[in-house]
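In: My questions concern the predicted model and sequence given below.
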Amino acid sequence: MRIAVTGSIATDHLMVFPGRFAEQLIEGSLDKVSLSFLVEELDIRRGGVAANIAFGLGRLGIGPYLVGAVGADFADYQIWLKENGVDTDSVHISTSLHTARFVCTTDADNNQIGSFYPGAMSEARTIGLAPVRERAGGLDLVVVSPNDPVAMVRHTRECTALGLPFAADPSQQLAFMGSDDVRELLAHPAYLFTNEYESVLIQEKTGWTEQQILGRVGTWVTTRGADGVQIARAGLLPLDVAALPPNGTVEPTGAGDAFRAGFLAATAWGLDLENAAHLGCALATTVLETKGPQPPELDAGALLGRIRGTYGDAAAAGLAPYLAALG
């Protein structure tokens, strides 16, 4: 199955300040702030929703096509993605802007001061899907994940015009998009991905009820954190799948992206929605237990063991032939 993943590609610069921001602020002088923090830790991570999803698909042997915009500083990141099975030849490289970047400092009370620089992501609106389809020899699914909002709408319209099945995954961009644009993202996608908060927000943005949205989408997948996943289809009872409990949480960033990678990989293999959710939850838990959203190791035996322990022998047996290639 040929899957193109459109959306953000970014790097995160995460720093830890051992003190408290509040102790550095002077009451009565907050209108003129000039602060500097001596940090103890710097963690640079590869990220971006599309890159995270594509990475997960690549690790599972799907060989996805990553579609997004980056700067000339993408070289090392590009090598990493290629080494992990991601086709990056459809990534647009800006001649003037840097790759999107999130810079964040966290203090001893877990307060954060952060800045997001979209940079080259703003040029994603110039990327067309027709050349990607031609180079790939056809596309079976396009994932429209968080990106430059104009690009998200463009890719959705192109999917409709080209007859390409797509998955709508607006995520955090929902809060910043107008109602008309959000409605355009729901132009009969094969899949709609949201979390619980976004499932309510998307109804508010569109003015459509849950049933009206279900009438426009093939399958609506709602992730609910520790409460698992709900999968809904028009005219059918919802399918609820429990989460796979983590052995301690190191870092939650990217867990939702990992779920999407596992879910889409399983559907690409022709497995049913329940098995797809099992693999998605297992990958999400793997990321929860790992520092960073792109864990370099994926132990098939350990993964199947945990799937068996949570979902039973039949669930593990259904996925075992496809995960065997991971070693």
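Out: Thanks, I have the structure now. Treat the numbers as computed from the prediction; the structure is a model and nothing was measured.

In: switch to C-alpha atoms for all contacts and neighbour counts from now on
Out: Fine.

In: how about the strands in this protein?
Out: For the chain, the strands defined by DSSP state E occupy 3-6, 10-16, 41-47, 65-67, 69-70, 92-93, 100-106, 112-117, 141-144, 166-168, 191-195, 219-223, 229-232, 239-241.

In: Of those strands, give the one that comes closest to Asp299.
Out: Minimum separation from Asp299 across these (Cα to Cα) falls at strand 41-47, 20.8 Å.

In: Which elements pack onto the closest one?
Out: Judged by 3 or more Cα pairs under 8 Å, 6 or more residues apart in numbering; DSSP states H and E, strand 41-47 is in contact with strand 10-16.

In: can the strands of the chain go into TSV with extra columns for mean neighbour count?
Out: Output for those, formatted as TSV (neighbours: other Cα atoms under 10 Å):
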stretch	mean neighbour count
strand 3-6	26
strand 10-16	20
strand 41-47	16
strand 65-67	29
strand 69-70	30
strand 92-93	20
strand 100-106	19
strand 112-117	13
strand 141-144	27
strand 166-168	26
strand 191-195	22
strand 219-223	23
strand 229-232	21
strand 239-241	16
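
In: can you redo the ones you listed as a markdown table with distance to Leu319?
Out: Compiled in a markdown table, the strands of the chain are given as follows (distance: least, Cα to Cα, whole Å):
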| stretch | distance to Leu319 |
| --- | --- |
| strand 3-6 | 20 |
| strand 10-16 | 31 |
| strand 41-47 | 27 |
| strand 65-67 | 23 |
| strand 69-70 | 34 |
| strand 92-93 | 35 |
| strand 100-106 | 36 |
| strand 112-117 | 38 |
| strand 141-144 | 21 |
| strand 166-168 | 22 |
| strand 191-195 | 21 |
| strand 219-223 | 20 |
| strand 229-232 | 18 |
| strand 239-241 | 16 |
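
In: which residues are in contact with stretch 122-142?
Out: In this structure, residues lying in contact with stretch 122-142 by Cα atoms under 8 Å, 6 or more residues apart in numbering are 1-6, 67-69, 90, 92, 94, 147-148, 150-152, 154-155, 158-159, 162, 164-167.

In: Take this one as well and set it beside the first:
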Amino acid sequence: MRIAVTGSIATDHLMSFPGNFSEQILPDRLARISLSFLVGDLHLRRGGVAANIAFGLGLLGLSPLLVGAAGADFAEYGAWLQAHGVDIRPVRVAAQHQTARFLCITDEQQNQIAAFYAGAMVESREISLPETIARTHRPDLAVIAPDDPQAMLRHTQECRELGIPLAADPSQQLARLEGEEVRRLVDGARLLFTNEYESALLCEKAGWTEHQVRDRVGTWITTRGGDGVTLATAGDRTVTVPAVPAKEAADPTGAGDGFRAGYLAGLGRGLPHERAAQLGCALATTVLESVGTQEYRLTAHTLSARICDTYGPDAAAHIARHVEVPA
């Protein structure tokens, strides 16, 4: 399966706060909140939702197309992605902008406060999927990940016109999208990704019940952190896949992107949804144990051992037969 991943490409500025945000927030002063956190460290890492997903897919040998906009500073980042199996030909390089920036502070309880500067991402709306496909190849699935909202709507519509199946992943952009926009992005998607909070927000924004959402998508995948993942389809059939325990949680940034990469890679290699979700959970925990969204490394042995320890030897053997980690 060839997968196109549309969405953000960014540089992450990751900081840690040696305390708990909740202890610094006064409930009766929320209307005029003004806080500054003295952080303990700063890590600059490659990131962006689409780039993170594409990186994971590349590590698992799927050679994904990355569709998004980056700035004049993208050359080194682009070479990194290419070296890890990502096709960056569709990336639009904006000479007048810097690549988007994600600034995030994480406290001792893994709570996060973040800000996002769009930068070159505003030019994503100028990317034409029909023109991209003409220059590269036609994908079997297109992921619509968080991006400039107009780009998300454009690429969703273009996929429908081209007959390319969709994986809708509005996640961080749900707060900016209006109800009609949410409905346009989600309706008819083969796959829908949200976390637990986003699932409720999506229903509220779209004006749909959970049952109505299920009736409009193929499979609704909801990540629940340490509680694992649920896979829901029309007819109220729900499967819960436990999370893979982490030895030590270093940084939660990008764990959801890692899950998506593993899950999509599993489906792309012919695994059923539950097995694909098990692979996704293993990859998510691998990301969780490293600082930075693309700093982790995979080996067939360690990945299979994680899956075996959590889901059993049959699951590990089944997944290994379908998904091979390139050397």
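Out: Arrived safely, thanks for sending. Given the structure is predicted, the values throughout are model-derived calculations rather than measurements.

In: returning to what we had before: out of the strands of structure 1, flag the one nearest Leu298 of structure 1.
Out: Nearest to Leu298 of structure 1, of all these, is strand 41-47, at 17.2 Å by Cα to Cα.

In: Mean per-residue distance, the closest one versus structure 2.
Out: With both structures laid over each other, strand 41-47 of structure 1 and its partner residues in structure 2 are 1.3 Å apart on average (mean Cα distance after the TM-score superposition for structure 1).

In: how about that strand, which residues of structure 2 does it hit?
Out: Structural correspondence for strand 41-47 of structure 1: residues 41-47 of structure 2, per TM-score structural alignment.

In: what's in contact with that stretch?
Out: The contact list for stretch 41-47 of structure 2, computed with Cα under 8 Å, 6+ apart, reads 9-16, 77, 102, 291-294.

In: what's the spacing between that stretch and its chain's center?
Out: How far stretch 41-47 of structure 2 lies from its chain's middle: 18 Å, per Cα atoms, centre = their mean, to the nearest Å.

In: Is Leu298 of structure 1 in contact with Leu326, as I believe?
Out: Yes: with contact taken as Cα atoms under 8 Å, Leu298 of structure 1 and Leu326 are classed as touching, separated by 7.4 Å.

In: So for those two, which sits in the more crowded spot?
Out: Neighbour totals were compared for Leu298 of structure 1 and Leu326, and Leu298 leads with 16 against 13 (other Cα atoms under 10 Å).

In: measure that one to Ala284 of structure 1 for me?
Out: Taken as Cα to Cα, to the nearest Å, the spacing of Leu298 of structure 1 relative to Ala284 of structure 1 amounts to 12 Å.

In: Please apply the same query to Gly215 of structure 1.
Out: With the distance defined as Cα to Cα, Gly215 of structure 1 ends up 28 Å from Ala284 of structure 1.

In: what's the closest non-adjacent residue to Ala324 of structure 1?
Out: Taking Cα to Cα, 6 or more residues apart in numbering as the measure, Ala324 of structure 1 lies nearest to Ala300, with 6.7 Å between them; neighbours along the chain are not counted.

In: My error: substitute Val67 of structure 2 in the last question.
Out: Thr6 (4.5 Å).

In: My guess is the one you found contacts Val143. True?
Out: Yes: the pair Thr6 of structure 2 / Val143 is scored as a contact, 5.9 Å apart, by Cα under 8 Å.

In: What are the boundaries of the helices in structure 2?
Out: Along structure 2, counting by DSSP state H, helices occupy 49-59, 75-83, 129-135, 149-162, 179-186, 196-206, 210-216, 255-268, 273-288, 300-311, 313-322.

In: Find the centremost residue of structure 2, please.
Out: With the centre of structure 2 defined as its mean C-alpha position, the nearest residue by Cα atoms, centre = their mean is Asp257, 3.1 Å away.

In: And that residue, how close does it get to Thr223 of structure 2?
Out: Using Cα to Cα, one gets 11 Å for the distance from Asp257 of structure 2 to Thr223 of structure 2.

In: can you check His137 of structure 2 too?
Out: When Cα to Cα is applied, the distance between His137 of structure 2 and Thr223 of structure 2 equals 31 Å.

In: repeat for Leu201 of structure 2
Out: Noted for Leu201 of structure 2: a distance of 14 Å to Thr223 of structure 2, by Cα to Cα.

In: circling back to that earlier point, what residues do Leu298 and Leu326 of structure 1 have in common as contacts?
Out: Contact criterion Cα under 8 Å, 6+ apart; residues bridging Leu298 of structure 1 and Leu326 by contacting each: Arg59.

In: what does stretch 70-86 of structure 1 rub up against?
Out: For stretch 70-86 of structure 1, with Cα under 8 Å, 6+ apart as the criterion, the contacting residues are 9-10, 46, 54-55, 57-59, 61-66, 87-88, 91-100, 119-121.

In: try 6 Å this time
Out: Stretch 70-86 of structure 1 is touched from outside by Gly58, Arg59, Gly63, Pro64, Ile93, Ser94, Leu97, His98, Thr99, Ala120, with contacts defined as Cα atoms under 6 Å, 6 or more residues apart in numbering.

In: and that stretch, which residues are buried?
Out: When burial is assessed from 16 or more other Cα atoms under 10 Å, stretch 70-86 of structure 1 yields the following buried residues: Val70, Gly71, Phe74, Tyr77, Gln78, Leu81, Asn84, Gly85, Val86.

In: mind giving me CSV with these and columns for distance to Leu271 of structure 1?
Out: Converted to CSV, these look like this (distance: Cα to Cα, whole Å):
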residue, distance to Leu271 of structure 1
Val70, 34
Gly71, 37
Phe74, 35
Tyr77, 31
Gln78, 30
Leu81, 26
Asn84, 23
Gly85, 21
Val86, 22
